[in-house]
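In: next input, structure requested:
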Amino acid sequence: CWFDSGSMPFAQWHYPFENKDRIDKKISFPADYICEGIDQTRGWFYTLLAVSTLLNLGNPYKNVVSNGIVLDAKGQKMSKSKGNLVWPKDIIDQYGADVARFYFYTANPIAEPKKFDLKDIQTLYRKFFDTLNNSQTFFSIYIDEKFQPIKNFQSANLLDNWVISRLETLKSHVIKNLDNYDIVGAARLFENFVDDLSNWYIRRSRRRFQRPVKREEKEEASQTLYYVLLELSKLLAPFCPFISEKIYQTLNSQEEESVHLVAYPKLDNNLINQKLEEQMKKTREIVNLALAERAKAGIKVRQPLKKIEVKEERPGEELVDLIREEINVKEVVFNKDLENQLKLDTEITPELAEEGIIRDIIRHSNKIRKKLNLKPEDKIVVLYNSSSKAVNEILEKNKDFIAKETLSEVVSIGGEADKSFDHEEEIKSDGDNTRIAIKKIN
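Out: Here you go, the predicted model:
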C-alpha cells in the first residue's frame, strides 16, 4: 500500500516503460507542492521521497504544505465516544463553507494542531464576513442607478488614494505569501484590510455618499469603492469562493461571467503611496489616543469639544480635518513642545452642550430610519417632543439642520404623534426624555 502511494508520480505515467521524458526531463516531475496532514510525515511524504531516491531521481516535490490535526476546544482528540465530535456539515449549514475554510486558514500557523472552538467561528463570521458583506451592501444602497465604472479612474481625494494604496499593498503581500506557500500569512492580511475598508474608509466617506456637497464627491467615492470591492473579490476568490462570487455578481462586472474565470489581480506599484499610508497610520494613532482620553474623562464622542493639542508636526489639511472630525473637536493644534503626547480640552460650554444634544437626536433619528429599512431617497416627517422645555427650544432653533441630516421633509417640535406615524420611541439624552415619531411620506 505505502509502496504504491510512493510510486504515484511514476506509476501514473507508466514510467519507465512509457513517457520517460516526462520524468527524466523534469516536464511533470517533481511536483510543485504536496499537501497532506502532519501524520503523513512518516507516511506518504516519506514513501514518495524513499521511492524517488531509490530511482536516483532526487526530491519528488519542491514544497510541502502540511495541515495540523483538528482537536476540540480543550485540546482533546475528537471522537464519537467522547461526545466532542463536530460535524463539518453542521458548521457549513449554519455559517457557510467560506467561514469554515477561512477559519482553518487563519486559526493558527500551518501544521500546528488546531483547537476547534465554535466561539472562534462565530467571532470570525461577525468580525470579517459580516463586515465584508456590509461593505458591499453599503455600496449597493448608495450607488446611483446610472453609475458606470470608469477604467483607470483617478480621484483627487486623499482618502480614496489611501484605500487604493492599501489595496495594492495588500495585493503585494498576499501574492508574495502565496508564492511562498504561506497560506496563513496571506489569509490573515484580509482581516486587517476589511476592517480598514469598513471602519475607516467607508465610515469616513459616508457623507460623500449620503450628502455630497458636489456631484464630483460622490462620483470619486463611488468609482473608488467599486474598484476596491471588485479587486478584493478577485484577490479573495481562492480563499472564499462564495462571498467573492456574490460581491463580483452584485457589482455587475463585464469582465467575465464569474470571478473564478478572471485572471488573478496583478500588482500596480504606481498606485502604492507608502508615505500616505504611514501618515494615515499616524493619524489613526492620534485619533485612538484622543478617544481614549475622552473615554477616561467620561465624555461621549458625539459631544463636541473645543480643542485638542497634539505633540506632532502638522500634517496636510485633509489629515487635520480627519483628526478634527473623528475626535469631534473644533480645533486641532500641533505643538512640538507639549509635555505629553496630547492634551484634550474637556470643558463643555453651553454652546457645545447644545450641539451635543442636536448630534444625539440626529444619531437616534437615523438609527430609527435604519430600523424601518428606509432608503436614502425615502423622505420622512419627524416629530420631536422632549420632557425638557430647554431641549425643545434647542430643537426648534436647529430644525432646518436636523431636517437636512435626517433626510426629513418636515420637522415638528412638541405635540403628540397621531396614528399616521409609522414608528414612535422614547430616548434618554443627558437625563431628559425625548419622544421621536417618524412617518414615511413617499
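
In: from here on, contacts and neighbour counts on C-alpha atoms
Out: OK.

In: okay, buried residues for the longest strand seen in the chain please.
Out: For the chain, the longest strand by residue count, based on DSSP state E, is strand 432-440. Within strand 432-440, the residues scored as buried using 16 or more other CA atoms under 10 Å are 434, 435, 436, 437, 438, 439, 440.

In: what strand or helix carries the nearest residue to the fifth one once chain neighbours are set aside?
Out: With CA to CA, 6 or more residues apart in numbering as the measure, residue 382 is the residue that lies nearest to residue 438, at 4.6 Å, once sequence neighbours are left out. Element membership for residue 382, per DSSP states H and E: strand 380-386.

In: residues in contact with the helix or strand hosting residue 204: which ones?
Out: Taking DSSP H and E as the definition, one finds residue 204 inside helix 203-210. Applying CA atoms under 8 Å, 6 or more residues apart in numbering, the external contacts of helix 203-210 come out as 142, 143, 217, 218, 221, 222, 376.

In: go on, stretch 401-408?
Out: 358, 362, 365-366, 376, 378-382, 409-411.

In: before we move on, what about stretch 262-276?
Out: In contact with stretch 262-276 (CA under 8 Å, 6+ apart) are residues 162, 164-166, 168-169, 171-172, 231, 234-235, 255-256.

In: please determine how far residue 281 is located from residue 168.
Out: Note on residue 281: its distance to residue 168, by CA to CA, to the nearest Å, is 16 Å.

In: the two - which one has more neighbours?
Out: The neighbour count for residue 281 versus residue 168, taken as other CA atoms under 10 Å, is higher for residue 168 (23 against 12).

In: quick one: residue 338 and residue 290, what's the gap?
Out: Distance from residue 338 to residue 290, counting by CA to CA: 15 Å.

In: those two - which one has more neighbours?
Out: Neighbours per residue, other CA under 10 Å: of residue 338 and residue 290, the larger number sits with residue 290, 23 against 13.

In: so that one touches residue 327, yeah?
Out: Yes - between residue 290 and residue 327 there is a contact at 6.6 Å, judged by CA atoms under 8 Å.

In: thinking again about what came up before, compare the contacts of stretch 401-408 and tell me which has the most neighbours.
Out: Neighbour max across the contacts of stretch 401-408 (other CA under 10 Å) = residue 382, 25 neighbours.

In: want to put them side by side, so please do this one too:
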Amino acid sequence: MQYRTNPDYWNQWYPSDLISESFPGQFRNWFYSLLVMATVLDNSPPFKANFTYGTLVAEDGRAMHKSWGNSIEFNKAADKMGVDVMRWMYCNHKSENNLFFGYNRADEVRRQFLLPLWNAYKFLVNYAILDDWTPNGETLPILDNVLDTWIISRLNQVIDKVNTLIQNYDPFNATLVVESFINDLTNWYIRRSRRRFWRSEQDNDKKHAYAVLYHVITTLTRLLAPITPFVTEVMYQNLVHSNNPPQHIPFEGEGQGVMSHESVHHCEYPKADLSLVNDDILDQMSVARQVCSLGLSARNQAGLKVRQPLSKILVHMGDYHTELKPEFVQIILDELNVKQFEIVSKVESLVAYQVLPNNKILGPKFGRQFPKIRQALVVADHAEIVKKVNNGESISLDIDGESVVIYPDEVVIQTKPIEGLAVGADKHMTVGIDTIITDELATEGMSRELVRHIQALRKEAGFNIEDRITVYYQTDGDIANVFDTWTDYIKEETLTNELVSGTHAEEIFTKSVKIGKHEVMFGLKKI
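Out: Model (predicted):
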C-alpha cells in the first residue's frame, strides 16, 4: 500500500470501502487487528463499511460434519439446488444469525421466489408467442388502465427501495421488498389481467398489457442480476438480446430506448422514476385488496366457493377514508364474483356485537361492584366499545355517578353476522357478503363449475392452450339446462367452437365428472 513511500497512492486506496468476513471467526482477529493498526498509524478508521455474518450450519442446527451425515459439499449443493437459489438463500437471511442450510430450505426459496418469478416470465413468453407479439422498440405505453398504473408505480417503488438497501449493504431487506413485489405481480397484476391476454381481439388494452408486463419483467432482470445472475441472464437473452439487436428496446427506467447489450450484466442498474409513482392509485388499490381479502375470508367462513356468484357485497370502511373510484369497485366485484357493491355507514348493518365482562379479571378487581359493571356493559354502546378495544384504548363506564375505567383485556367481544350475511373483519374494516343464492345465481355458478372441469380436461388431454376444441356432453336435469342457458359463456371461456349434446363416433378424449349430485360425461375433440 506504499504507506511510507507514496502518500498519494495510500490516500487513493485507504480506507477500504468494504470488508467482509465471518463475525464469529474474525471479530478478534482481522477486524480487531485492522482497527488497532489504523489507530497506531494515524488514528483513523481502516474501513468505511464492514459486512459480517454468522455461521453456516446444517438444517438441524448443528455444525456440518461428514461423520454426522449432515454436511453438503458445495458442488453437489450447486447442482441439486441451483446456484441462484443458493445465492438468494444467503441474501434472504439476517446476516447476524446463523444460516440453517439444506435442501428443504432451498425448496422453500425456490417455491417462494424463483418459481413465481419464472412463471411470470413464462406467462409473458407463452402468450406473446400465441399472439405473435414482439416489443418492436415500443416504449412504455400510456397508462390508461389502473392495473398498469399500479404495477408501474409499485415497480418504481421497489427500484427505489432496493437501490437504497443495496447501497446500505442490506441484502436481506432488499430480498423481502422483491419477494413482496413478485407476489403482487403474479397473484394480483397478472391474475387480474389474464382476460386482457386471453381475449382474441388485438386492441390497445391488450397491447398495453403486453408492453407493461414486458417492461416489468425486463426491468426485474436487471434489478435482480447481481443476486441471481444466471436465471436473469436466461430471461434477458430471450426477451431482449436475441430478439432485439440492434433495435431500441423499452426497458430503461428513465423511459429512454437504448441499444441491446450482449448480457444483462452489461446493462446499467435500473433507477427509479418517481414521477411514475401514483400514490392515489397505490392507496386505492391497497384498500380494494383489503376489501377483497376480507370478502374472501367471509366466503370461506360461509363455505361459498368464489366460482359461485353472489348478489351483493357490503363494506363498512371504518378507519379508511378513501372513496373508491368505479374502476376499483369493478376490480372488487370481479375478484369476489359479486354483482353489486354497497358502502354502509354503520357497522351494525353487518354484525351484532355483544360485549361481556372478563369475569376472571373484573370479578376479583371490583368485588361487590362487579354486578354493576356487568350491567353497565349491557347498556353501553357496544360498537363504540369495540372500536376502543380495537384501538387499544381504555373504556370508561359510569357507575353510580363515578367514572370507572376498564381495559381491552378485561372485556370479551362476541360478534354475530346479521342474518343472510357472512362477514370478514379486521380492526379497521368490516365486509359482509349476501349469502342468499337465487336460482339464477345457482345456475351461473354451475356454469363456472362446468368451465373449470372442461379446462381441467383440456390439460389432462394434453391440448395446447391455443387449441380450439369441440365438446360433447351427456347429462340431464338442471345441468343440461345450464349448458343451454350459458352456451356462449362456456364456449368463450374454454376455446370451444361447438357444444354438442350427445356422443360422437370418433375416438375422442372422454371422462365422467361429478358436479354436485349430477354426473356429466364429457368428450373433447381437438379441431
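
In: picking that back up, buried subset of the contacts of stretch 262-276 of structure 1, written for PyMOL?
Out: With 16+ other CA under 10 Å as the burial test, the buried ones among these are selected in PyMOL as follows:
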select buried, resi 162+164+165+166+168+169+171+172+231+234+235
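
In: which residue in structure 1 aligns with residue 117 of structure 2?
Out: Mapped onto structure 1 by TM-score structural alignment, residue 117 of structure 2 lines up with residue 132.

In: need the counterpart of residue 341 of structure 2 in structure 1.
Out: So, by TM-score structural alignment, residue 341 of structure 2 is matched to residue 332.

In: so its match: helix, strand or coil?
Out: strand (DSSP: H, G, I helix; E, B strand; the rest coil).

In: where's it relative to residue 109 of structure 1, distance?
Out: Between residue 332 of structure 1 and residue 109 of structure 1 the computed distance is 43 Å (CA to CA).

In: which residue of the two possesses the greater neighbour count?
Out: Each of residue 332 of structure 1 and residue 109 has its neighbours counted (other CA under 10 Å); residue 332 has more, 20 against 16.

In: so that one sits against residue 324, correct?
Out: Yes - using CA under 8 Å, residue 332 of structure 1 makes contact with residue 324 at a distance of 6.1 Å.

In: still on that earlier bit, with distance to residue 301 of structure 1 added, can I get the buried residues of strand 432-440 of structure 1 in TSV?
Out: Listed next are the buried residues of strand 432-440 of structure 1 as TSV, based on distance: CA to CA, whole Å:
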residue	distance to residue 301 of structure 1
434	20
435	22
436	22
437	25
438	25
439	29
440	30
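
In: show me which of those residues is closest to residue 244 of structure 1.
Out: Nearest to residue 244 of structure 1 among the buried residues of strand 432-440 of structure 1 is residue 440, at 35.1 Å by CA to CA.

In: before we move on, back to that, so where in structure 2 does the longest strand of structure 1 end up aligned?
Out: Going by TM-score structural alignment, strand 432-440 of structure 1 sits over residues 518-526 in structure 2.

In: what's residue 233 of structure 1 aligned with over in structure 2?
Out: For residue 233 of structure 1, the aligned residue in structure 2 is residue 221 (criterion: TM-score structural alignment).

In: how close does that match get to residue 62 of structure 2?
Out: For residue 221 of structure 2 relative to residue 62 of structure 2 (CA to CA), the value is 36 Å.

In: if we can go back for a sec, the helix holding residue 204 of structure 1 corresponds to what range in structure 2?
Out: By TM-score structural alignment, helix 203-210 of structure 1 lines up with residues 191-198 in structure 2.

In: any buried residues in that stretch, and which?
Out: For stretch 191-198 of structure 2, by 16+ other CA under 10 Å, it's 196, 197, 198.

In: the longest helix along structure 2 against structure 1, how far on average?
Out: Identified as the longest helix of structure 2 according to DSSP state H is helix 279-302. Its matched residues in structure 1 lie on average 1.0 Å from helix 279-302 of structure 2 after superposition (mean CA distance after the TM-score superposition for structure 1).

In: which parts of structure 1 are strands?
Out: For structure 1, the strands defined by DSSP E occupy 34-37, 64-67, 70-71, 114-115, 305-310, 329-334, 342-344, 380-386, 408-413, 423-429, 432-440.

In: so the third one matches what in structure 2?
Out: Same thing as strand 70-71 of structure 1. The aligned range for strand 70-71 of structure 1 is 56-57, by TM-score structural alignment.

In: please apply the same query to the fourth one.
Out: Strand 114-115 of structure 1 lines up with residues 99-100 of structure 2 when matched by TM-score structural alignment.

In: any idea how far the matching stretch is from the chain center?
Out: The chain centroid and the centroid of stretch 99-100 of structure 2 are separated by 25 Å, computed with CA atoms, centre = their mean, to the nearest Å.

In: and if you look at stretch 32-48 of structure 2?
Out: The answer for stretch 32-48 of structure 2 is 46 Å, by CA atoms, centre = their mean.

In: residues near residue 237 of structure 2, how many?
Out: 17.

In: look up the closest residue to the aligned residue in structure 1 for it, ignoring the ones flanking it.
Out: Aligned by TM-score structural alignment, residue 237 of structure 2 pairs with residue 249 of structure 1. Nearest non-adjacent residue to residue 249 of structure 1, counting by CA to CA, 6+ apart: residue 258, 7.4 Å away.

In: counterpart of that neighbour in structure 2?
Out: In structure 2, residue 258 of structure 1 lands on residue 263 (TM-score structural alignment).

In: quick one, what contacts that match?
Out: 233, 236, 237, 241 are the contacts of residue 263 of structure 2 under CA under 8 Å, 6+ apart.

In: out of those residues, which ones does structure 1 keep as well?
Out: Mapped onto structure 1 and checked by both residues aligned by TM-score structural alignment, their matches' CA atoms under 8 Å, those keep the contacts 233, 236, 237.
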